[in-house]
Structure formats: structure tokens, C-alpha cells
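> just a sequence and a predicted model for now, questions to come.
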Amino acid sequence: MIIRYLLFITLVLISCISNDSYAQIDQSAVNDFIRNVAFQQKRPLKEVEAIINQAEYQSDIIEKMSRPAEKTMTWERYRNIFMKQERIEAGVDFWVTNEKVLNDVSTLTGVSIEAILGVIGVETYFGQRMGNYRVLDALYTLAFGYPRRSSFFKAELSKYLELCEKEGLDPLTIKGSYAGAMGYGQFMPSSYLAYAKSYDSESGADLVNQADDAIASVANYLKVHRWEKGGLVAVEVKKSQNAASLAKQKVKPANSVDYYIQKGYEPKETINSSELASLQVMDKEDGSEEYWMTFKNFYVITRYNHSPLYALAVFQLGEAIKSARYPE
């Protein structure tokens, strides 16, 4: 009886392991997707089928999507990932190597060099860490194995195939993040198609291999989302002992600086009191908090990644690189 019970348990476990790899994928949904893409992009059915049939389901991607760092870490832990001396030095090196491109792009778009460097530095360590997953596998896994956002990732998978066809990229070899983002700036396929720019305008935009195109594209993304030339991003705030308790503030600025001052939150820098701002509270490991007054350009950075932690890390990394290159 015990042997039969153990055999049953073993079979159940084997079934669960098998299901972990295959049961999440509805092949009929995959076939429908292939037919739709072939029709919409006017491509041979067999061509699309040949690509999708080589995609592999990656179960660990589902786990990572369910536990993004921005939602599981304190601000202090998150910040410490990026604000390391070696990353700051890598940013200075990247700036020196790409100085002409950065100057040209910043002048053309109005986006600060620090913001461009901050994004690329946080996203991929200046191109050193672009991701270890095949983009095809990541998007396939999420399109057909992550029901909560299936529609979004099916659309991104379709855009990925369109992008590879347009730019002459090999869909089977490009690597990126577990979410399917790629290149220096970790653009999703739809963003790649919408915002990618070629720096020299003489060829397609290659954000995977060409740093100059990546710089132009990151700046273009921020510009299109209404980056304000010379505008503030964030300023640390001192909270007075009798400061009013505030409900969680939206990232988009809605109140004046003066409003927050009257509530007991004093900026550590002199700022126009009529400037629109928001107040972001950042938690530390010891349970204490940091307070940051954030502005329109901070909100623009959150259009790249909606997490306030991300936006503040981009800001601080860019500022640290600038300070390291041009110490006072």
C-alpha cells in the first residue's frame, strides 16, 4: 500500500514538473497568433511559424515578472545596486568615449546628458549588461504563459517580429531582459519602433550594437514625453517635526513648492515657490524615510519606467557621474 502511494505521489510530481514547462502554453492560441501576424504583416505563414516554433518557454521568467525589484526592495537597497563607484566610473568612461554624440544629441533634444547617462547606466550598466534571455523566448513565455498581461506581450511579440523584419535583425539571437526589453536602453519592441532614432540618419536604428543610436533614442524618448530643457528633476527635502501627514502623492506634479513648505517640507535647495512639484517618500532599511520634492522631468523619467525608485536612481546616478567628471 505504501509503495503504491509513493508511486502515485511520484507520478503527480512528474506531472507537475511537466506541466510547469508545457501546460501554460495553449498551442491553439499560439497558432491563432501566428496566423494573425502573418496576415497583418503580410508575411508567409510558414515564415512566421518557423520563428515562433523555435521559441522556448522559460518558467523562471514568470516568477521574476511576479516579483520585480521595484516592488520588493526598500529605496536604500534599490539605490545601492546602482550607486556604486565602479558604475559611476563606467559612466564617466562612457561619457568620454561618446562625448560628441552626447553633446550633439543633448543640444538637439534639450535632454540633459546626465539624464541620458542615468537611464543607460541604470538599464544596462552602459551596455555591459543587456540581458541573458533570448527576446523571442521572453516575449513568447509572457505572451502565452502569463495570462494577467497576455494581450500586452502578444502585441509586443508581434512588434518584435515586425521590428526584426524592418531592421534586418535576427529574431533568434537577440538577447535582452526577462521582460523582452533589448539594447543599451532596454526598449520594448513597440518603443523601439516608435522612438528609436539613428544618430547619423544614414542607416536603421541599431540599439543593440550602436551606442550612438541608443543615446539618440533614449533622448528622443524623453523628449517626446515632454522633457523640459533645464528643468528640475528632484530635490531632497527636510521634514519638520510638526509637518503635516500627507496621503501618498501622485508622481505627476500637482501642488506648488510653497504648498509643501507650508505643510512642513522644506527643500534643501532654493526653488521657485510657485513651481509645481510632488513629494515622494523613500523608505530606508532601518525604517526611517527620505523625502524628495520631484518635478516635471522626474515624471518624464517615470514614463520610461513607472517606478519612482527607478526615476530617483536615474537622477542620482546621472548627477554622480557629472560630479565625478567635473568635481567642484
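Happy to help now that I have it. Note that the structure is predicted; figures quoted are calculated from it, not measured.

> going forward, measure contacts and count neighbours with C-alpha atoms only.
OK.

> next helix or strand past the host helix or strand of Glu89?
Assigned by DSSP states H and E, Glu89 falls within helix 85-97. Next along the chain after helix 85-97, taking DSSP H and E as the criterion, comes helix 99-109.

> on that earlier part again, could you give the angle of the helix holding Glu89 to helix 99-109?
80 degrees (axes from the mean of the first three to the mean of the last three CA atoms, to 10 degrees).

> second structure for comparison follows:
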Amino acid sequence: MKKLIITLMLVAFTGTPSFAVPLTDEALAFADRLYSKYGIDPLKTALLIQSADYSDKALSLMDRQFEKSGWGMYRKSMVTDNRSNKGGRFYLEHRPSLELAYAQYGVTPEIIAAILAVETNYGDYKLPHRAVDVLSTLGFYYPRRADYFRSELEALLAYAEKNGMDPFSFMSSYAGAVGIPQFMPSNISKYGIDFGGDNIADLVNSKTDAIGSVGNYLAKFGWQKDKPTAIKLRGTGFDSFLGQGYDPKFTVKELEDAGIIFALPANQEEKVNVIRLQTDKGFEHWAIFSNFRTIMRYNNSANYALAVLLISKNIEEERKRLEAGNTGGS
């Protein structure tokens, strides 16, 4: 009955039942749920969905994410000199926040910076979509993951209502991730923090809050302070260790006993897994540790996690180069 009342009110209010995102039974049930859980006026929610623009772009991109491309192409696009050079300057500019996050959460400062590099070019990339448009479209017209995206739309609207914000003010990726660290809306309240001391966890405008929130997120998902993330491998004997997923299962010693050589020294008792990545010159093999899996909790892609690691190493080198230059070193 409530759905019928909302529909009749909308027709009376707009003069037409033709909507940018049509008000299906699912959409009206969604409005009812937000009223039951958060006290949000169902007519307000229904009008918001009506006002959302249908996003063909979001639908077309969902099944061809760049992270699914080959490692060679992905690395070339993501691990760039520009990100490295800019990352060194970003570190020096935001050193207090990055090093506080390291002290508080144990997350390597360069890893936090590298994630922000990939997500929004250190906060300078202007997100192209309205989150409401994307999440409404995916929540009601992308059957494979509709429940997930409706729950994210719910989180966005609840967050906006609680904080007196306009839901249409949130810009996002094609998947509905918002802010400098590209958090999905449900993660803003779970992991977003006020790191600047102004009593507002502002992930849209505050790079300081973004830094702290990324550190908090990785710590919550098990980041191990000062532990390795991934080490490149060479040698033979890979086949028996491949295809085992991403959670560490073998010891470093087991790999070395099988004839695998680590490019860097590693504690023989540390647990690892092995991944094989395709490049234009053949395969690369990497030993991945628990911290690698933690980065994948941020974005479930081995390409993404390895790009973050390599960018972080480049940021470290650039930061040291800039520091040496500032002190007259060579």
C-alpha cells in the first residue's frame, strides 16, 4: 500500500510517470527500507531515484575493468614517472600525516601515498560521475551485483542524511567509489576517520583525513608493520606452487628448497604464495606475503596490489632524492 501511495504522489507531483531511472517495485521497496531503517521520508528517496540519471557508462565499464588487463599493460599505465615524481613531493608536503599514520597504524607511508596515487592522483583527479547516478543504475539495472550496489546507495543516502549533505554532491568512479581514497560509501562510516582534528571525517576535501583513513583501513584488514609485501622470484620449480590463491600457504624455505630464488633476502619462516603475471616479454613470478593480500582487500586485483608496491618504492626513491637535494647532498 505504501508503494502505491508513493507512486500516486509522484505522478501527482511530476505530472508524468516517466522517470530517468524508472521507479520499479524494487526501487519503491528500497525507499520503504530507508524509511524503516533511517527514518528517511520515502517520497524523498523516491524523488531522488527519479532524478538520478541512468548511466550507460557505468554499466559498460563494470565488465571490463582495467585491473583485469594484462600485467604488462597495467604496469605501463600505472607505474609512471609522473606518479613517482609527484609522490615524492606529496610525501614531503604531507610528511606529518603520513608518518603519524605509520606510527598509529603501522602502515608504510609510501604505501598509503601510492594508493592515493592510483586512486585519484593524490587527490587531484576530478571524479567524473555523480555517485547517485552510478549507484542507482547499478543497483537496479546490473543484476549480477544489484544487491551490493543497492546497499552502497543505501549507505550513501544514509550518510548524506545523517550529515545534512546533498547526496548529489558526491562525485564518484564508475563503480560509485567516492572521495580522495575512493572508498565505497559503506566504508566511509566503517573506516573513514578525522585525522586532522577538526571533528569531521572529510574524505572528499581533506588529504589528511584520506591519509589517516587509508592507514586505518589497511590496519583493520591485517597490515603487518615493517613486513614485506612481495618479492620478485627467478629460477625453476614454480608450477607446484601456482594456482593456490592469494593467501600465504608456503614458507620461504619451501620455495627455496624447490629451486626458487628470491631477489631480496627473506625470513625463511615467513609464509608466502606464488603468482605468475604475463608481460610482453614473458612471465614474471612473485612471492606474495600477507601485506600483499591486505592491499588486495582495498582492490581485489593482483595487478593493483603490485602496482601499489612498485609505485611506493619509486616514491621512496624520489623522496630520498628530494631530501638529499634539500640538504645539499648528491
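Received it, and whenever you're ready, just let me know what you need. Since we're looking at a predicted model, the values are computed, not measured.

> what span of structure 2 is the helix holding Glu89 of structure 1 aligned with?
Matched against structure 2 by TM-score structural alignment, helix 85-97 of structure 1 falls on residues 81-93.

> would you agree Ala230 of structure 2 is in contact with Phe292?
Yes: with contacts counted by CA atoms under 8 Å, Ala230 of structure 2 reaches Phe292, the gap being 6.4 Å.

> what residues are shared contacts of these two?
In terms of CA atoms under 8 Å, 6 or more residues apart in numbering, Ala230 of structure 2 and Phe292 are both contacted by the residues Leu306.

> average gap between the match of helix 85-97 of structure 1 and structure 1?
Following superposition, stretch 81-93 of structure 2 is found to deviate from structure 1 by 1.4 Å on average (mean CA distance after the TM-score superposition for structure 1).

> so how far is that stretch from its chain's centroid?
20 Å (CA atoms, centre = their mean, to the nearest Å).

> identify the residues contacting that stretch?
For stretch 81-93 of structure 2, the surrounding residues in contact (CA under 8 Å, 6+ apart) are 98, 109-110, 113-114, 117, 121-122, 311-312, 314-320, 322.

> a helix runs through Leu34 of structure 2, doesn't it?
Yes: secondary structure assignment places Leu34 of structure 2 in a helix (DSSP: H, G, I helix; E, B strand; the rest coil).

> for it, grab the count of nearby residues.
The number of residues packed near Leu34 of structure 2 is 18, by other CA atoms under 10 Å.

> how about Lys220 of structure 2?
13.

> what's stretch 224-232 of structure 1 aligned against in structure 2?
So stretch 224-232 of structure 1 sits over residues 220-228 in structure 2, by TM-score structural alignment.

> now do that stretch: distance to the chain's middle.
The mean C-alpha position of stretch 220-228 of structure 2 is separated from the chain mean by 17 Å, CA atoms, centre = their mean.

> buried sites along that stretch?
Residues of stretch 220-228 of structure 2 classed as buried by neighbour count (16 or more other CA atoms under 10 Å): Trp223, Gln224, Pro228.

> can you put those residues in CSV and add secondary structure and distance to Lys86 of structure 2?
What follows is the buried residues of stretch 220-228 of structure 2, written out as CSV (DSSP: H, G, I helix; E, B strand; the rest coil; distance: CA to CA, whole Å):
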residue, secondary structure, distance to Lys86 of structure 2
Trp223, coil, 25
Gln224, coil, 26
Pro228, coil, 24
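
> pretty sure Glu202 of structure 1 is in a strand, no?
No: using three-state DSSP, the assignment for Glu202 of structure 1 is coil, not a strand.
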